[in-house]
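Undergrad: just coords:
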């Protein structure tokens, strides 16, 4: 026989009333009376239809509501299990998913009695001003791996019972935390300023070709922020901080986690494809796992495995299986491996360590609470996979060594130690070949810098790609098209050569009539003037500005430049010397040329005067640019000045990797 509670429950189910939602629960603190009235009206309705006392129905409805609310709260709660770095204290706390990060942080600080704590969850710092739900932190019931969410707690001070030394130490640690927080803010603000002010030479460049890579405008700030934060975090991770390896990892995690969040923002702003392509994101995943390894705990094993899966997929997608086999065979023959083997060696090392840690955690997980219990067969397979990865990592790390004497030889040519190591790996350890590689690389970098400058001045096509320099050169050299017309055609046709030729046929005449009237999008690329050719023309009586302009137009061909100058409508005009000395202008190259022309008695026409004024403005803008750039570099430190970030991976010393590998019983 059903009880009164069962009867009321069936009635609720039939009418589909949800007692855990408004109007039966208050929307806010001021809505409690309305919720009570709704519950009373429902009790009256049920009492009449069920022929029961109102008091009994109301009591049963209250019990059912309390039970429903408890279930809802349990389903939307997040239970954190964290370990405080430094003293090893652990804590297990539970919060509603709607709680702000600030409430979570303050509760943990009060429980552990520390002035300040940073909470790292899945490689990211929990933000104060957003709820756990807004930060995509799943409740306990929706996580299959474990009923507790593992977090890392970074304390910025300790509870001091009035001891002077402890108080001083806490102040120092707190000051360091604030300093790092300020650096993060500076990097974000500087990245925003770079985007706002249009610092074009900070576009991404392809490491192989040196060509500019277009970035969606909305994602530009986030992408620059992500890269700069990653560089800062990597520097801290690789440097030795304090007496333990743990210190460097602790210092790097805030920057690495902020970088990961910035990359996630890039995806949401339309740059997901670009993020997947660039090496920085893949390297960030490995660096975060490396930080976990240096911390020496299993709390973040699941997140480490997830990041290794991401980086592994990208590395293997870019690596031909035959190339991987070739690397393995070369290592067996004790040959020096190329830089491409560095991220692979790190990946195999970290994946092997992760597999061994998973087996270790499975053995310690006697009740299955960690969600990591492996069967005998799975445990054997995991150990075999770990052994295979660690053996391959040891083999690769051994073959990535280079002789220190060869490194010093390249450093005498101007290379840094990192660049020298990377170059020797490219040359398979041969010092003579490495020296040639280094000199060729320097010439190539200068050429790439010139090409990037030229490419940035040409601008972008309609679809946002940079104008193809080779196609522009083909149009001007092979088809005889003017520079401006070639650039305009490629811009309008998104670098489609056939379409560009069609566009020129249809629009060539109209465009030629408008040349020189619109320089905003078709700026002429300035060619470096040959000094000998310039002196030759000036000695023939040509003004310095005319000589420079002609040489730039004719690619430093003296004969063609002379023909161009003599055919100019102003060439034969005679100009009387100036009557009065003008006020001294700003000392720039353009103004010096103007003075030189006055001394030689050469007429300054309207077009030439406009050209010199344009050049003067460009030089003033360049000076302003350099001043702003120096200010930003001072704020960002080495992160922005370092041009060859790819060499940091290719030329890594790998000392830390070798040391960690030795702790697992493998030598390299």
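TA: Perfect, I can see it now. Just so we're clear, the structure is a prediction, and the values are computed from it rather than from any experiment.

Undergrad: make it CA atoms for all contacts and neighbour counts henceforth
TA: OK.

Undergrad: okay, and the closest residue to residue 305 other than its chain neighbours sits in which element?
TA: Once flanking residues are discounted, residue 305 sits nearest to residue 354: 6.8 Å by CA to CA, 6 or more residues apart in numbering. Using DSSP states H and E, the secondary-structure element containing residue 354 is helix 341-364.

Undergrad: next one: whichever helix or strand comes after that helix to chain centre, how far?
TA: Next along the chain after helix 341-364, taking DSSP H and E as the criterion, comes helix 376-399. Computed by CA atoms, centre = their mean, to the nearest Å, the chain-centroid distance of helix 376-399 equals 31 Å.

Undergrad: same check, this time on stretch 211-218
TA: So, by CA atoms, centre = their mean, the centroid of stretch 211-218 is 13 Å from its chain's centroid.

Undergrad: can I assume residue 331 sits in a strand?
TA: No - counting by DSSP: H, G, I helix; E, B strand; the rest coil, residue 331 falls outside a strand, being helix.

Undergrad: SS state for residue 154?
TA: In three-state terms, and counting by three-state DSSP, residue 154 is strand.

Undergrad: surely it meets residue 115?
TA: No - with contact defined as CA atoms under 8 Å, residue 154 does not reach residue 115; the gap is 11.2 Å.

Undergrad: these two: which is more packed in?
TA: Legend: neighbour count by other CA atoms under 10 Å for residue 154 and residue 115, higher for residue 154 (21 against 16).

Undergrad: dropping in the other structure now:
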């Protein structure tokens, strides 16, 4: 937006505010010569133009032009409202964005008249005809939600006068198929994320996706909330990966899916983590990259949500974070991005003074976040990663010696947390193997380990605790009265990795590959025992429990879907899902801030231009 156009918008905003304050209704007499305000010529008094010119420091000719523009705009809105009341057809304003086949950027605003009982598919088709674009490559967003193709507009809170955003997902005929595949990949991503969250709920997973507080400690959550947060955070991470790849349209769709899941979580849970605040920042960042920051009213609200969360988590000046972690330099990057986006939104909402203050604050924070590239290079030569070096230098205000010590401490802290998490995960697996007590409760792992430390076998310890409902004294008495329990086998299921070499040895004796794998699983990887087992059973073994779970065997072919995949398919889906996710929990703080610096420079120039015009 160039300065002259913005100056006109700013002047119009000032005049509109003054009209509201003076309770002047331009669509009524004496300003419009018909009482109903539907038609008629304008009659703007000269004295009103002169008064506003003197009060607002705007030329009288410009005032008259602005007043007439606002009068006609009001009449148009009244006509549209009357039409909606009579015909039921709502007027929607839709801004399309994307790239055409010739790489030309789409920035087109269309007005559509449609019944709110129509589906999202109906609206998309109508819009596609207006834009001259293929309908199946359009995605529409209203009030921060992706418009569903199957539901009515009314069901999705689309109202008369709503503003929508339309994303065009392809740039040429050759790339159309690829973009379509990306949309399908997004759908599959959601299915795989749901599968992962289900496994998280059962603690049946090997993927290290942790839900932790600001100190990095895992949160103890009820299974359902843990499942919902895992799904939301996974979709968020996939969206952030897409942002890094500059796939902004795909990123925005993934982030809005994450937003939908986060909204299902309780406020007390969201207050304990900063994930939702970062998600809101990322969504508004996508709006900015798609040049739609001024078209979406929810950008302002999302940034307020981010700020509230950051203040609760870190303190207004990061003091709470410094007390918890001993440093605050890395999180300052989030505040810088927040203030930058708040300043840009304020600029587009014509709050120039506020925009100037926020952008100047972002400028100061950016200066504090700048690091010496020579120092970063030296740290990388020492064996530290670029991410570790950047975050370490920011955390210690550029002190290289302290940064190295900070990185070493962070590594140790991470190792301790990982050890604790692995131990808890292993104990949960053992607890499942042990089964339930007579009352249906889980075996108490601390009592189980106490009995083992006293010299009792694992089978005996488990049996005694199950019989006595986790009563240690009674369990000891049972073990003394029933020595036969001391001979019970170990109830813990030991997992063994079956290698291709093991399978090849068994197959080499003339057995089927699948049967060889089953036999090796049965005998915990002992090749000789596997061969003997197959010889005794005539080379045929039934499926293992992992191959034929109750959920899959009980379902009919018509019910088959993502939740009824085989174990191998599930593992493959999850691996594909997390293949490009960052391994470090502080990856979201590792911002180079290069693009942010460019936007900051651009909008500071715009603000300075407007301020100089007004002086």
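TA: Cool, got the structure. The structure displayed is predicted, hence computed values, not measured ones.

Undergrad: picking that back up, run through who's touching the helix holding residue 354 of the first structure.
TA: 283, 286, 289-290, 293, 298, 301, 304-305, 308, 311-312, 315, 327, 372-374, 379, 382-383, 385-390, 392-394, 396-397, 400, 649-650, 652, 657, 661 (CA atoms under 8 Å, 6 or more residues apart in numbering).

Undergrad: and what of stretch 321-332 of the first structure?
TA: So stretch 321-332 of the first structure is contacted by 336, 337, 341, 392, 395, 396, 398, 399 (CA under 8 Å, 6+ apart).

Undergrad: rerun that using 10 Å as the cut-off
TA: 316, 320, 333, 335-338, 340-341, 344, 392, 395-400 (CA atoms under 10 Å, 6 or more residues apart in numbering).

Undergrad: of those, buried ones?
TA: In the contacts of stretch 321-332 of the first structure, burial by neighbour count holds for 335-338, 340-341, 344, 392, 395-400, counting by 16 or more other CA atoms under 10 Å.

Undergrad: going by distance to residue 506 of the first structure, which of those residues wins?
TA: residue 340 (48.0 Å; CA to CA).

Undergrad: distance check, that closest one against residue 271 of the first structure.
TA: Between residue 340 of the first structure and residue 271 of the first structure the computed distance is 25 Å (CA to CA, to the nearest Å).

Undergrad: check residue 433 of the first structure too.
TA: 39 Å.

Undergrad: with neighbour numbers in mind, choose between those two.
TA: residue 271 (21 against 14).

Undergrad: so what's that one up against?
TA: Residue 271 of the first structure touches 215, 216, 217, 218, 219, 220, 222, 223, 263, 264, 265, counting by CA under 10 Å, 6+ apart.

Undergrad: recalculate using a threshold of 7 Å.
TA: Contact analysis of residue 271 of the first structure by CA atoms under 7 Å, 6 or more residues apart in numbering lists 216, 219.

Undergrad: over to it. Which of the three states is it?
TA: Classification of residue 271 of the first structure using three-state DSSP returns helix.

Undergrad: centre of the chain to stretch 422-431 of the first structure, how far?
TA: Relative to its parent chain, stretch 422-431 of the first structure has a centroid offset of 29 Å by CA atoms, centre = their mean.

Undergrad: now swap in stretch 130-141 of the second structure and tell me
TA: 24 Å.

Undergrad: and stretch 195-202 of the second structure, by the same measure?
TA: Worked out by CA atoms, centre = their mean, stretch 195-202 of the second structure lies 18 Å from the chain centre.

Undergrad: which residues sit against that stretch?
TA: Here stretch 195-202 of the second structure has contacts from 205, 223, 224, 226, 227, 230, 231, 563, 574, using CA under 7 Å, 6+ apart.

Undergrad: what lines up with residue 394 of the second structure in the first structure?
TA: In the first structure, the residue equivalent to residue 394 of the second structure is residue 425, according to TM-score structural alignment.

Undergrad: not counting its neighbours along the chain, what's nearest the aligned residue in the first structure for residue 298 of the second structure?
TA: Matched by TM-score structural alignment, residue 298 of the second structure corresponds to residue 303 in the first structure. Nearest residue to residue 303 of the first structure in three dimensions, chain neighbours excluded: residue 122, at 5.4 Å (CA to CA, 6+ apart).

Undergrad: what residue of the second structure takes the place of the one you found?
TA: For residue 122 of the first structure, the aligned position in the second structure is occupied by residue 143, per TM-score structural alignment.

Undergrad: ranges for the helices of the stretch 501-615 of the second structure?
TA: Listed in chain order, the helices of the stretch 501-615 of the second structure (DSSP state H, counting those that start in this stretch) span 513-522, 527-536, 550-553, 567-578, 594-614.

Undergrad: residue 277 of the second structure and residue 311 of the second structure: what is the separation?
TA: 10 Å.

Undergrad: residue 362 of the second structure now?
TA: 16 Å.

Undergrad: measure the residue most central in space within the second structure to residue 256 of the second structure for me?
TA: Closest residue to the average C-alpha location of the second structure: residue 236 at 2.3 Å, with CA atoms, centre = their mean. Using CA to CA, residue 236 of the second structure is found at 9 Å from residue 256 of the second structure.

Undergrad: show me where the stretch 201-350 of the second structure has its helices.
TA: Using DSSP H, counting those that start in this stretch, helices in the stretch 201-350 of the second structure cover 223-244, 248-262, 267-270, 275-289, 298-314, 319-325, 332-348.

Undergrad: with the first structure superposed, average distance for the fourth one?
TA: Using mean CA distance after the TM-score superposition for the first structure, helix 275-289 of the second structure ends up 1.2 Å from its aligned counterpart in the first structure, as a mean over the superposed pairs.

Undergrad: residue range for that helix in the first structure?
TA: By TM-score structural alignment, helix 275-289 of the second structure lines up with residues 280-294 in the first structure.

Undergrad: what sits up against the matching stretch?
TA: 123, 227, 230, 234, 237, 245-246, 249, 256, 275, 300, 304, 307-308, 311, 314, 347.
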